[in-house]
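S.K.: Got a predicted structure here, sequence first:
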Amino acid sequence: TARGVLAEADQVLLATLADQAAVALESARLFAGTQQAAVRLSLLNEIGRRAAAQLEFGEMLNTTVHALHQNLGYARVAVFLLEHEPPRLVVAAANHDFRAVIPAGHFQEPGQGVVGIAAAAGETVLVQDTRSDERYVSVGDWDCLSSLSVPIKLGGTVLGVLHAEAQECRAFQEEDAAALEMAADQLAVAIQNARLFQERERRIRELGALNQMAQAVTSTLDLPTLLRTVYEQTGHLMDATNFYIALYDEEKDEITFPFVIDPEGRENWAARRAGDGLNGRLVRSGQPLLLPRGMAEADHVVNAGTCRSWLGVPMIAGDRVLGVIAVQSYTRDNVYDEEHLNYLLTVASQSAMAVRNAQLYQQIVRFSSELEGMVEARTRDLEKALDELTVERDRVETLYSITRELGATLDLDRVLQRALQLFARALGLEHGTILLLDQETDQLTMRATLDPNRRLPREGKPTHWRRGQGLAGWVLQHREPVLIADVTEDDRWVRQPGQEMNVRSVVAAPLALGGGDVLGVLILGHEKVGYFDSDHLQLVSATTSQIAIAVNNSDLYAFITDQADQLGSALQAKQEEAAKNRAILESIADGVLVLDHNGRVLLLNPAAEELLGFAAIALEGEHFRHMLGLGETQDDRDLAQALYGELRTRLETEDAAAVEQRGSIRLEAGKRVLAVNVAPLVVAIGGTPGLVAALRDVSRQAEVERLKNEFISTVSHELRTPMTSIKGYTDLLFLGMAGGLTDAQRNFLQIIKSNADRLTALVNDILDISRIETGRLRLTIEPLDVLQLIDQVIVSFREQYREKGLELQWSLPAALGQVRGDA
């Protein structure tokens, strides 16, 4: 406690001692760190050895996690493994304390939280205080304060993340990171080895299962046993809790389900059409389909219904799809992967041919059984058919002989009588009648009978039977054959008063044509009850159609003969009429040219030959265009050209009114003038009309007309010259040019002027008529005001009315509008 006791030398000594103490402490710390690192390396080496010694995947991961927890003192340790479909990190192993706080089904996506960041970046992530680090995402009841996440990598590929946590801040140092990184490297190698071992074991199981299945499917041809074997071998290597085999019937385009494992009965397994569902898609495409999450996103989405996972492969034999093998899960996603797909493809390829053989065997067994039944039935049918053919042969021979006899003549009475005689000879009968229907009276007439004592007239003997009366009327009305074993017990058989009962059994049939027309009735009888049977009825039914045809042929022959006579008479009359018409056409003075609707010349009479200047033989039967260039003179050829143009216009026009138009046409060539009248020629009702052209030479009449017109024109002009002078001098006298006029002189001059004006108007009218006839008068058609024209007329005539002591008045209407004309 005394001052000055310690000197400067003591201070130096203490500093030296402090430096040595610091060196000693650092040496001790380094020694302790070295020892701790050695211990850690030893522990990591032991952990790696244990992990490498275990090839079972789950056990190896659990051993590693528990070793890190116990030996390195980490509170919580877990291994997250990376899945690729979909990409996510799932908890593969964790110590007990860590497992207790992790939610069931927990996973982290790459890039999410410290585990996801370590996997995405491929680098170690150290968080010293999770409360202030945003990278850390709290999940569930986690309450850690620091974490260390190390990626598990092999050759640059991230397999997962080794994750450790502590409940204190800054619990992990760089040495811990290095230690976990070393452990992660060793774990990556162990994971790879375990996966290779699992793959090898799976391959061995697959080969064993495939070998067993190959032996099983080739040892049986029973289809149900075969399908169950396929199911059992499939269940060895994958989840087959829900399993089915569908078979495709190509002929019916139908899918059936002969083998189904559906414990909960979720689906309807009835047969269905091969539509667009999953099974239909596999059948159509022949390609397998894997839906790990209920749908596949390739070219388009395919929905797997209520399934969470679905895998199906087609069974193909040769180039035919036999069916589908499918497994499905209703509760979990990603149950099936590509390895399961490849295995199921191998199962399908091995079982397809066995299924095909089993199907063929079933078909052979079924066909064999059916064939035996068919042979037995065929043998019975052949025996029956032989008996029927014998009967049919006899019936056909009888039918043939009757048909041949009926075709030998067309005389109706002979046909009917011969038909009854043939029936009598074939069936041993003595009673038979053929009744024909009179279409006008609807009454049956007896035309043939086997009764030798009854003589029938040429047209037959009418009966009182009508449609619906008696047996014959019943057959006629119902148009069907009938077999009566005993006529005394059938109300349809009507016995005439006084008629002997010499017939007991009867067969009757209508004489019907193929179109349903009934011509009459055939009735055959016998004294014996039940004499006729069904074979007789068939023979009679078949023969009556031939008799009906023979009767119809006879009627047709008579009708054709009558028509031929009528047609012959009509043809002769037509020929006579045609000869008479031709003689008339050839003898008339006018030329006649006849064309059909195609323009072919049907007739050119001699007068037309003379007018046109060429022979009819050059044009008849040819198209009328061949008249071009024909003719002896240039005038003839010009007339032919003009006539061709007019006929062509009339023949080719589509206007029906123009085709029907009749009128005279003037054709001029040089000094020759032809008047042509064209009219349509209707050969058939509704047919396209041709043309008839009547030609007349009017050259002389045209010349006379021309001379008359010239004379009228000349006379008119000559008359107008003196009239002009008379009117002019009369006007001069009225003006007093020759001195004053007395009233009598003025009256005489007025008469001269009025008659001169009248004569001038007459001359003008004659000139207008001449112009109209010669076609020289041209009209200028334009809109005209009617009121203005009326005003002009009134003004021009008002002076004349006043001179005669008359007064002209008219009331002007409101409006008359305009008209078109020449003023």
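M.R.: Cool, got the structure. Numbers count the residues shown, from 1 in each chain.
S.K.: C-alpha only now, for contacts and for neighbours.
M.R.: OK.
S.K.: Okay, strands next: where are they in the stretch 701-823 of the chain?
M.R.: Secondary structure of the stretch 701-823 of the chain (DSSP state E, counting those that start in this stretch): strands at 782-785, 818-821.
S.K.: again, but for the stretch 351-500 of the chain
M.R.: Going by DSSP E, counting those that start in this stretch, the stretch 351-500 of the chain shows strands at 431-438, 443-449, 461-466, 482-484.
S.K.: angle of the second one against strand 461-466?
M.R.: Between strand 443-449 and strand 461-466, the angle formed by their directions is 130 degrees, by axes from the mean of the first three to the mean of the last three Cα atoms, to 10 degrees.
S.K.: let's bring in a second model and compare:
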Amino acid sequence: MSPRHAPRPNARVRRQMHDRMLEHESARDTTALRARLPDVRDAWRRLLVERCGFGTTLPDDLLIDFLETLAVFVANPDPAIPIRLAAEWREMVSLSVEGVAATASAIGLVGEALRDGLDGDATPEPAPAHHDISTLLSSFTTAFSGALMTSGEFQCSESYWYGVSCRLTQERERRITQLAILNDVSTALASTLSLDQLATIIHEQCGRLFDATNFYIATLDGDSDEMNIIYHHFGGQRVSGDGFDTVRIGLTRLVIELGEPVVFDDYVAACNERGIEVPPHIDRQKTWAWIGVPIVADDLTIGLLAMLTDQRIFTRDDATLLAAVARQAGAAIQNARLYQAQIIQANQLIVINRIARAFATIRDPRQLAAEAARRIQDAFGYGVVMIFQTNRSDDRLVLKTLAGIEGADNLVGFSLPLDERGIVGRAAATRQPVVVADVHIDDDFITSPWTAHIRSEIAVPLLREERLLGVLNVESPEVDAFSEQDVSLLTTIADQLAIALENAELLREEQKRRAEVSLILNASQA
């Protein structure tokens, strides 16, 4: 017996099923568009800025109204809907050459904005096509454009259209020029690993795009409330050695927190509102516009690129363009910093090797300690270097030598118990490096008239197979003067010094034993 087949629906039923499916798809597409309106608007705005330069001509509310009206049209394709939108559009956008050029560009880019905003970039595969939106968009924009252009206020003379065409061509050429400059920036930044040369290149290239008379680049100083000005031009001249090297973070904080460009039309007013001190070189009688964009590398904000001018205000287009420069600068600056860090590390290893060789040639422990303190200070520029050694007879640490404090020779011989008293004692007791960013707020700091100016300290134990030989102590008059790099550097030197001290002690003990044996032999032969 042959199997029974379900009866095929007739044409009317198939039509009803098709209509219900389209109605469901329309509702789904309308819901998707309404849910992603901000994403689509942002994508649309970005395209207008990047492709045409019309970033501020059309307000955000107008773009949202267009998209919301499109969503209504998708649910109910009534031709009167885009016509009403055109009437509202004419009230908000002038039918000047600029307004029509911006409108024409926006209509041409809305389809791409819908794709970018609805599908997004996060999914590995594109989202399913939004059938009704893509199908009805052409009808919607055609009706909208027709209603807009057939307005009685609209003049369609040849000279008018020529003006619109020239305006679009002008923006296209401007964008091509900007892209060429950005390409030049990329090429130039790849030509050097010198941080100062990179900063100079960035400034020169920005000068092709903006008035870069007042310009600076700053890098962030870790988690502190300061930034390092690595390049500063003001009034058309390079500023250096004028107290601008390290400054407190002011408006930069907003750029760091937001992770995006920040623009102020009145820099002085913005500082005053936030309780930020205005730099003394800024003329408060003028109205200064300020723009700052983050310099990002590996998803971390590592610095800031900023400009100041009293000639104009900065636009959203300026922010987008300057951010494009900063994105390229971020990778180049990070590479330069890594390269410089490698050079510094290589030079430090060379110096450490020389110090270790010098240690190996000295057999007297006292001379060794004095030479070590001198060489460490000379090689790395530390303010004060002290070397303590353990006294086995009474379990105390004794200061054997110091470098960097004049007239403090009477400190030599100072001793302290092998416990956690003092920062040096803490390093000895814990067998671990101790770093104190501000000794004035550390109860363990032992002060004296010769060390009253000291603000930060690092103490590293001298160890040989867990046996404590002493402590290498380095001090600075600056707060938070020591980094993780200093800890690593001084730990390496401390290891080399501990080996040299142990060898010197063994040699001295061997020489003493030989002298005793010689004395016994001489006495027995007498």
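M.R.: The structure has been received and is ready for your questions. Just so we're clear, the structure is a prediction, and the values are computed from it rather than from any experiment.
S.K.: picking that back up, would you mind putting the strands of the stretch 351-500 of structure 1 into a markdown table with distance to Trp269 of structure 1 and mean neighbour count alongside?
M.R.: Formatted as a markdown table, those follow (distance: least, Cα to Cα, whole Å; neighbours: other Cα atoms under 10 Å):
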| stretch | distance to Trp269 of structure 1 | mean neighbour count |
| --- | --- | --- |
| strand 431-438 | 68 | 21 |
| strand 443-449 | 70 | 22 |
| strand 461-466 | 68 | 14 |
| strand 482-484 | 57 | 19 |
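S.K.: Quick one: closest of the ones you listed to Gln54 of structure 1.
M.R.: Ranking these by proximity to Gln54 of structure 1 (Cα to Cα) places strand 482-484 first, at 100.8 Å.
S.K.: and the helix or strand that that closest one is followed by, what other elements does it pack with?
M.R.: Counting by DSSP states H and E, the next helix or strand C-terminal to strand 482-484 of structure 1 is strand 505-512. Secondary-structure packing of strand 505-512 of structure 1 (3 or more Cα pairs under 8 Å, 6 or more residues apart in numbering; DSSP states H and E): helix 470-478, strand 482-484, strand 518-526, helix 534-587.
S.K.: Looking at the strands of the stretch 351-500 of structure 1, spot the one closest to Arg700 of structure 1.
M.R.: Across the strands of the stretch 351-500 of structure 1 (criterion: Cα to Cα), the nearest stretch is strand 431-438, sitting at 72.3 Å.
S.K.: The closest one corresponds to what range in structure 2?
M.R.: Mapping strand 431-438 of structure 1 onto structure 2 (TM-score structural alignment) gives no aligned residues.
S.K.: and what of stretch 77-84 of structure 1?
M.R.: Against structure 2, stretch 77-84 of structure 1 falls on residues 215-222 (TM-score structural alignment).
S.K.: that older thread, can you tell me which of the helices and strands packed on strand 505-512 of structure 1 is most buried?
M.R.: Of all these, strand 518-526 has the most neighbours on average by mean count of other Cα atoms under 10 Å, namely a mean of 24.
S.K.: for it, packing partners?
M.R.: Going by 3+ Cα pairs under 8 Å, 6+ apart, strand 518-526 of structure 1 lies up against strand 431-438, helix 470-478, strand 505-512.
S.K.: And Phe243 of structure 1, what's its match in structure 2?
M.R.: Phe243 of structure 1 maps onto Val385 of structure 2 when the alignment is built from TM-score structural alignment.
S.K.: and Val365 of structure 1, how many neighbours?
M.R.: Neighbour count for Val365 of structure 1, taken as other Cα atoms under 10 Å: 12.
S.K.: Stretch 489-509 of structure 2 vs structure 1, average offset?
M.R.: With mean Cα distance after the TM-score superposition for structure 1, stretch 489-509 of structure 2 departs from structure 1 by a mean of 1.5 Å once superposed.
S.K.: if I look at Lys708 of structure 1, how far off is Arg771 of structure 1?
M.R.: 12 Å (Cα to Cα, to the nearest Å).
S.K.: Please name the residues that touch the counterpart of Ala271 of structure 1 in structure 2.
M.R.: Matched across to structure 2, Ala271 of structure 1 falls on Gly413, judged by TM-score structural alignment. If a contact means Cα atoms under 8 Å, 6 or more residues apart in numbering, then Gly413 of structure 2 has 398-400 as its contacts.
S.K.: tell me which of these are still there in structure 1?
M.R.: Here those are checked against structure 1 with both residues aligned by TM-score structural alignment, their matches' Cα atoms under 8 Å, and the contacts held in both are 398-399.
S.K.: which ones among the contacts of Gly413 of structure 2 are found in strands?
M.R.: Judged by DSSP state E, the contacts of Gly413 of structure 2 include 398-400 as members of strands.
S.K.: one step back: Ala67 of structure 1 is nearest to which of the helices and strands packed on strand 518-526 of structure 1?
M.R.: Closest among these, using Cα to Cα: helix 470-478, at 107.9 Å.
S.K.: Centre of the chain to the closest one, how far?
M.R.: 52 Å (Cα atoms, centre = their mean, to the nearest Å).
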